[in-house]
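Enquirer: sequence and predicted structure, then a few things I'm wondering about:
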Amino acid sequence: MAIHENYRLLGCGPHYWPLHNETKLWEEKDVDRGLLILPPTFPEPKQPHDNSRHRELCRLAGKWLRKPKFGSSYCPYVAVELVTASQEIPDVFGWNYWATVLIEVKVSRSDFLADAKKSFRQQPEEGVGAFRYYCSPEGLITEVDLPDKWGLLWEKDGVITVVKDAERQQQNAQGEITILASIMRREGVKPRLFDYRKQNNEYEAERRN
């Protein structure tokens, strides 16, 4: 192919561009005569998904769960956005001395509706959390949207309020054990034998001496 002297090789295959007067557009006759091969075009890079709003609500829900209050919704131990080998990855998971609590954060209707299609939502006994809540910006999720026994939390101006209390339901004990074991490992609790009777006996002997 004859290449016009005013065109140069771009260095990426047979793509040529004007050498002088870079701002001047080529004429259609140049294309027709085969003097111009257009440079490749590439799609715009995808912008990273902004999870800041979801992250904000997860942290607020975690702090709400740890805030001392009467009832099952107070948990002294809370994990936020913990990823484990369990099939369910809770946004917020807490436990106290008599129950476990799950909080699922949703910042869009599409995300909320997609959550309902998951297997452990279709079969509630396969999910974690004896008490389960959805947390969303005010008005995004309403009581009529909730699955049976689920509670609802709304966030407005950084404040979490209870719209509906959750009711106790059967939970997946194996999934909860996986979560707790993962937390212990991440927090540096090494595999060991916890012999508390032996430790108590040793403590009593030291105190008597």
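Expert: Structure's in. What do you need? Numbers count the residues shown, from 1 in each chain.
Enquirer: contacts, neighbours, all on C-alpha from now
Expert: Will do.
Enquirer: quick check, residue 16 in contact with residue 9.
Expert: Yes: Residue 16 is within contact range of residue 9, at 4.9 Å (criterion: C-alpha atoms under 8 Å).
Enquirer: ok, the two, which is more surrounded?
Expert: Each of residue 16 and residue 9 has its neighbours counted (other C-alpha atoms under 10 Å); residue 16 has more, 20 against 14.
Enquirer: against residue 133, how distant is that one?
Expert: Residue 16 sits 60 Å away from residue 133, going by C-alpha to C-alpha, to the nearest Å.
Enquirer: kindly report the same for residue 56.
Expert: From residue 56 across to residue 133, the span is 17 Å (C-alpha to C-alpha).
Enquirer: here's the one I want to compare it with:
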Amino acid sequence: LLLGAAPGALNAELAAPADATAQDRALPELALGLPAELARRRPDIAAAEAQLHAATARVGVAVAELYPRVTLGASFGNESVGHERFGDWGSRQWQVGPTLSLPIFDMGRRRSTVTLRELQQQEAAVAFQQTVLKAWHEIDGALSAYAAERRRQAELAERERESADALALAQARYAGGLTDFGVALDARRTLLQAQRDRAQSRSRLAVDWVAVCKALGSAPPEEAVAAAASGPPI
């Protein structure tokens, strides 16, 4: 649904075996945020902006109705005293000329229409502002959760490396007869727990990345991700 594709369009890609290191590389570092213009691609922001433009245009149309209007028109018809001569060439007549419309008797209604259109424009502006603020909160929350999970994943990776070193040391000490097998068993249990926590963190990081893409309306382009480290953050 996020990609705008039909159901089943990604079956082949999802069924292919994935490399864990490739998945890690596919998730970028967004600690500094993303360029703010990416949020303009959200459908709700685009819709609110279009409604504001339409309301502004209606104000201009209502203001134009306050002034006299000159139109150039033409007419053609038949006029005859008797029906028997209605189809003769001489009964045909036409005229071309301007028409002047003066808003004299309904000026109050037209001014009220202008006031109404201005109020609708203000309402659309408030709705646009609320939509943008809601989008900022959603994007900021998604980016914060994504950055926090990346930091947690880095800490878990370090803990996994330390657990692996501790297991190697415990096995060496057990092989040398300095400790019993329980110490090596506890070290292996600690390493397995660290690996399990890191796998769960990798899964949560992928979910958080989907939340970032959903908050932005689509996945950010690669050039925006590459410039996130140096560009203005959201």
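Expert: Noted; the coordinates are in hand. These figures come from a predicted structure and were not determined experimentally.
Enquirer: post the TM-score for the overlay when you can.
Expert: Once superposed, the chains reach a TM-score of 0.24 (TM-score structural alignment, normalised by the length of structure 1), with 71 aligned residues with a C-alpha RMSD of 4.8 Å.
Enquirer: sorry, back to before: okay, residue 56 and residue 133 of structure 1: which has more neighbours?
Expert: With neighbours defined as other C-alpha under 10 Å, residue 56 of structure 1 and residue 133 compare such that residue 133 has more, 26 against 12.
Enquirer: packing partners of the host helix or strand of that one?
Expert: If you go by DSSP states H and E, residue 133 of structure 1 is part of strand 131-137. When contacts are defined as 3 or more C-alpha pairs under 8 Å, 6 or more residues apart in numbering; DSSP states H and E, strand 131-137 of structure 1 packs onto helix 52-66, strand 100-105, strand 151-156.
Enquirer: okay, buried residues for that strand please.
Expert: Neighbour counts over strand 131-137 of structure 1 (16 or more other C-alpha atoms under 10 Å) mark 131, 132, 133, 134, 135, 136, 137 as buried.
Enquirer: okay, the angle between it and strand 151-156?
Expert: 20 degrees (axes from the mean of the first three to the mean of the last three C-alpha atoms, to 10 degrees).
Enquirer: what angle sits between strand 131-137 of structure 1 and helix 52-66?
Expert: 140 degrees.
Enquirer: relative to strand 100-105, how tilted is strand 131-137 of structure 1?
Expert: Counting by the same axes, to 10 degrees, strand 131-137 of structure 1 lies at 20 degrees to strand 100-105.
Enquirer: tell me the secondary structure at residue 156 of structure 2.
Expert: helix (DSSP: H, G, I helix; E, B strand; the rest coil).
Enquirer: pull the contacting residues for the closest residue to it other than its chain neighbours.
Expert: In this structure, residue 156 of structure 2 finds its nearest non-sequential neighbour in residue 198, 5.6 Å apart by C-alpha to C-alpha, 6 or more residues apart in numbering. Counting by C-alpha atoms under 8 Å, 6 or more residues apart in numbering, residue 198 of structure 2 touches 153, 156, 157, 160.
Enquirer: the second one reaches residue 192, doesn't it?
Expert: The one in question is residue 156 of structure 2. No: here residue 156 of structure 2 does not reach residue 192: they are 11.9 Å apart, not a contact under C-alpha under 8 Å.
Enquirer: circling back to that earlier point, helix or strand: which one has the residue nearest to residue 156 of structure 2?
Expert: helix 181-216.
Enquirer: what comes up buried for the next helix or strand along the chain from that helix?
Expert: Once the chain leaves helix 181-216 of structure 2, the next helix or strand it forms, by DSSP H and E, is helix 222-226. For helix 222-226 of structure 2, burial by neighbour count (16+ other C-alpha under 10 Å) applies to residue 225.
Enquirer: please name every helix or strand in contact with helix 222-226 of structure 2.
Expert: Helices and strands touching helix 222-226 of structure 2, by 3+ C-alpha pairs under 8 Å, 6+ apart: there are none.
Enquirer: residue 199 of structure 1 sits in which helix or strand?
Expert: Using DSSP H and E, residue 199 of structure 1 falls in helix 196-208.
Enquirer: apologies, that question was intended for residue 112 of structure 1.
Expert: Using DSSP H and E, residue 112 of structure 1 maps to helix 109-115.
Enquirer: what's the following helix or strand after that helix?
Expert: Past helix 109-115 of structure 1, the next helix or strand by DSSP H and E is helix 119-122.
Enquirer: buried sites along that next one?
Expert: Neighbour counts over helix 119-122 of structure 1 (16+ other C-alpha under 10 Å) mark residue 120 as buried.
Enquirer: and what of stretch 141-159 of structure 2?
Expert: Applying 16+ other C-alpha under 10 Å to stretch 141-159 of structure 2 flags 142-147, 149-150, 152-153, 156-157, 159 as buried.
Enquirer: how about stretch 163-178 of structure 2?
Expert: Across stretch 163-178 of structure 2, burial judged by 16+ other C-alpha under 10 Å covers 163, 164, 166, 167, 170, 171, 173, 174.
Enquirer: nearest to residue 118 of structure 2 among the contacts of residue 198 of structure 2?
Expert: Of all the contacts of residue 198 of structure 2, residue 153 has the smallest distance to residue 118 of structure 2: 52.3 Å, by C-alpha to C-alpha.
Enquirer: in what helix or strand does the residue lying closest to residue 212 of structure 2 once chain neighbours are set aside lie?
Expert: Nearest in space to residue 212 of structure 2, with sequence neighbours left out and distances taken as C-alpha to C-alpha, 6+ apart, is residue 142 at 5.1 Å. Under the criterion of DSSP H and E, residue 142 of structure 2 resides in helix 107-175.
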